[in-house]
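Asker: below are the sequence and a predicted model for it; my questions follow.
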Amino acid sequence: MATASSSKPPTWITAWFLITIPVIFWDAGFCFSRPRSFEGGDLHWIWKGYELYQNIDLVYGVEAYEKGEGFTNAQALMNLIENFLNIAYLYLAHIEESPIAPLVGYVSVHLTVGKTLLYWAQEYFCGFCAIGHNKLSNILFFWVLPNGLWIVVPSLIGYTLGKQLVQQLYVAHEVSKKSKKK
């Protein structure tokens, strides 16, 4: 039988969301503020680190922006949707202690994984058009490793929350069976 404490999120899941929520807002801010967020722009000081990244991953760069490529802002919009779901999950899990919190978190992390896999697939199918100019060490350190975290950790969260959801479904099923017998 599930108890109230079994629906409490593990600390590592809460930590992931608390750490990534501001990172996601920061990243989306860079994307939606272009060209002002680029080097030389009046808002560049907020996103100083992107001076390197926009040259590693050209999807974030000046040329893609000037060509009107929409993928960067499309993924930033998806990031915001995921982020609001992440915030909703934390609220539902910690403030409301709602049984739907695991479902919201589960949906959110699977959006994250799906979007990140799409990002990788887009790069593969365009012949590494945005990162292929880099040395392998730069690709691994600045692109694969950080982007890989957005696949691995949300997948682990999805697995953990999925187990919670399955447990809740079994409990609900058992309660339903008992009430039908009465």
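Answerer: That came through fine.
Asker: all contacts plus neighbour counts: C-alpha atoms, from now on.
Answerer: Fine.
Asker: count of residues packed around A130?
Answerer: 20 (other CA atoms under 10 Å).
Asker: what about it, is that helix, strand or coil?
Answerer: coil (DSSP: H, G, I helix; E, B strand; the rest coil).
Asker: count the neighbours of the spatially closest residue to it that is not a sequence neighbour for me.
Answerer: What sits nearest to A130 in space, not counting adjacent residues and going by CA to CA, 6 or more residues apart in numbering, is L58, at 4.7 Å. L58 has 18 neighbours, counted by other CA under 10 Å.
Asker: buried stuff in the helix or strand harbouring H173?
Answerer: Counting by DSSP states H and E, the element that carries H173 is helix 145-181. The neighbour-count check on helix 145-181 (16 or more other CA atoms under 10 Å) flags 147, 150-151, 153-155, 157-158, 160-162, 164-165, 167-168 as buried.
Asker: which residues touch the closest residue to I56 other than its chain neighbours?
Answerer: Closest residue to I56 apart from its sequence neighbours, by CA to CA, 6+ apart: I131 at 6.1 Å. I131 sits next to I56, D57, L58, E123, I139 when contact means CA atoms under 8 Å, 6 or more residues apart in numbering.
Asker: residues contacting the last one?
Answerer: I139 is in contact with I56, I131, counting by CA under 8 Å, 6+ apart.
Asker: buried residues in the strand or helix carrying it?
Answerer: For I139, the enclosing helix or strand under DSSP H and E is helix 136-139. Neighbour-count burial for helix 136-139, counted by 16+ other CA under 10 Å, picks out I139.
Asker: just stretch 64-78 next, same as before
Answerer: In stretch 64-78, counting by 16+ other CA under 10 Å, buried: A64, Y65, T72, N73, Q75, A76.
Asker: another one to put next to it:
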Amino acid sequence: MVSTRNHPSTFPPPEASPTKSPRKSRTSTPVPTASASSPSRASPSVVVGSVRERVVDTAQGALGNVQNGYTAISGDGGRGSGGWSHTASNVTLAWIAVSIPLVIWDSLYILLRPHTMAGGFLQWPLWKPYEIYAAIDYVYGQPGWDLKDGFGGGQGAVNVIEVILYGLYIMIVYNHGVKAAGGSGVQIGSGVKGWASGGVRVKGSKGNTALIIGFTASVMTLSKTVLYYLVEYYAGFKNTAHNDWFTLFLFYGVMNGLWVIFPAYMTITFGSDILAGLDAAVHEEKKQN
């Protein structure tokens, strides 16, 4: 018998074929799970609600600005960029500066009669010039005082209210205003340095307040002065008929007429500013709707 041959070591394992890859084990693909840190997708109803709230807030804010008088208005006359504003022209400010001391002088003469009249202890020297006008207009003279003509005293009391209103207007304009190249109303010259051109601009609620005060005061002055003429006319010129035509025209017509011309100018100017602000508010509200 032939005996088997013993090998010193075991045979090496067979090598894998180069054309065949080792078989991979089949494993199930893991399903991704939502983690707490991953962003969640908002539902359509939440998105629509958020957008709706933003639109409503924006519309309400714009409407509130219109109601507060901050609507932007293009153009000159105190309505520049950055919001609504009131601009007092230099013509208006100059007239108020001149008229306030004169009206105070006139009011005190009327309200302190008879002490400010001829022979009164207060006449000299402040009211001595009133002797001239008291001889022209008997409302200011001795005949009016003796007859207890109440219209003179009444218009003197109204003068006090007007002075207070004009004083408030000037305080607001100069405390809260800034120089402007153009103002509402008449402009003579060009630029801030031009004669009677330019003005002082007041923005926001302070400008609104100044405008209403100025408009109220100018309407009071205009109405009172026109009424003064009408009362004399319908009374048959009983207080002025003794004058010659030149004296009547110069001292009664022209001098008193200044308190018709300038208050009428301010009434028109202030009224135009008020209408411009209201028109802008209506226009902005239509845009929002």
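Answerer: Great, that's in hand. Just so you know, these numbers come straight off a predicted model, no measurement behind them.
Asker: what's the local residue count around the counterpart of H94 of structure 1 in structure 2?
Answerer: Using TM-score structural alignment, the partner of H94 of structure 1 in structure 2 is Y174. Look at Y174 of structure 2: counted by other CA under 10 Å, it has 13 neighbours.
Asker: next up, the contacts around Y174 of structure 2.
Answerer: If you count contacts by CA under 8 Å, 6+ apart, then Y174 of structure 2 has V200 around it.
Asker: try 10 Å this time
Answerer: V200, R201, V202 (CA atoms under 10 Å, 6 or more residues apart in numbering).
Asker: could you find the closest non-adjacent residue to the second one?
Answerer: Among residues not flanking R201 of structure 2 along the chain, T87 sits closest, at 4.1 Å (CA to CA, 6+ apart).
Asker: now for that neighbour: what does it line up with in structure 1?
Answerer: Using TM-score structural alignment, T87 of structure 2 pairs with K8 in structure 1.
Asker: ok, that match to Q54 of structure 1 distance?
Answerer: Distance from K8 of structure 1 to Q54 of structure 1, counting by CA to CA, to the nearest Å: 39 Å.
Asker: contact partners for the residue nearest the centre of structure 1?
Answerer: For structure 1, the residue nearest the mean C-alpha position is T112 (3.8 Å; CA atoms, centre = their mean). For T112 of structure 1, the contacting residues are 75, 78-79, 81-83, 106, 118, 150-151, 153-155, by CA under 10 Å, 6+ apart.
Asker: re the thing from before, give the other helices and strands that the helix holding H173 of structure 1 contacts.
Answerer: Counting contacts by 3 or more CA pairs under 10 Å, 6 or more residues apart in numbering; DSSP states H and E, helix 145-181 of structure 1 is packed against helix 11-33, helix 101-125.
Asker: residues in contact with L118 of structure 1?
Answerer: Q75, T112, Y124.
Asker: that one pairs with which position in structure 2?
Answerer: Match for L118 of structure 1 (TM-score structural alignment): L227.
Asker: on that earlier part again, the match of T87 of structure 2 is in contact with I100, isn't it?
Answerer: No - the pair K8 of structure 1 and I100 fails to qualify as a contact (CA atoms under 10 Å) at a distance of 11.5 Å.
Asker: as JSON lines, the contacts of I131 of structure 1 with distance to W45 of structure 1 would be great.
Answerer: Listed next are those as JSON lines, based on distance: CA to CA, whole Å:
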{"residue": "I56", "distance to W45 of structure 1": "19"}
{"residue": "D57", "distance to W45 of structure 1": "19"}
{"residue": "L58", "distance to W45 of structure 1": "20"}
{"residue": "E123", "distance to W45 of structure 1": "28"}
{"residue": "I139", "distance to W45 of structure 1": "25"}
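Asker: which one of those residues is nearest S179 of structure 1?
Answerer: Among the contacts of I131 of structure 1, E123 lies closest to S179 of structure 1 (CA to CA), at 53.3 Å.
Asker: for G153 of structure 2, give its distance to K179 of structure 2.
Answerer: Per CA to CA, G153 of structure 2 is found 39 Å from K179 of structure 2.
Asker: likewise V200 of structure 2?
Answerer: 5 Å.
Asker: between the two, which one's more packed in?
Answerer: Between V200 of structure 2 and K179, counted using other CA under 10 Å, the more crowded position is V200 (23 against 15).
Asker: which SS class is that one?
Answerer: Assignment for V200 of structure 2 (three-state DSSP): strand.
Asker: test my guess that it contacts M171.
Answerer: No - counting by CA under 10 Å, V200 of structure 2 does not reach M171; the two are 12.0 Å apart.
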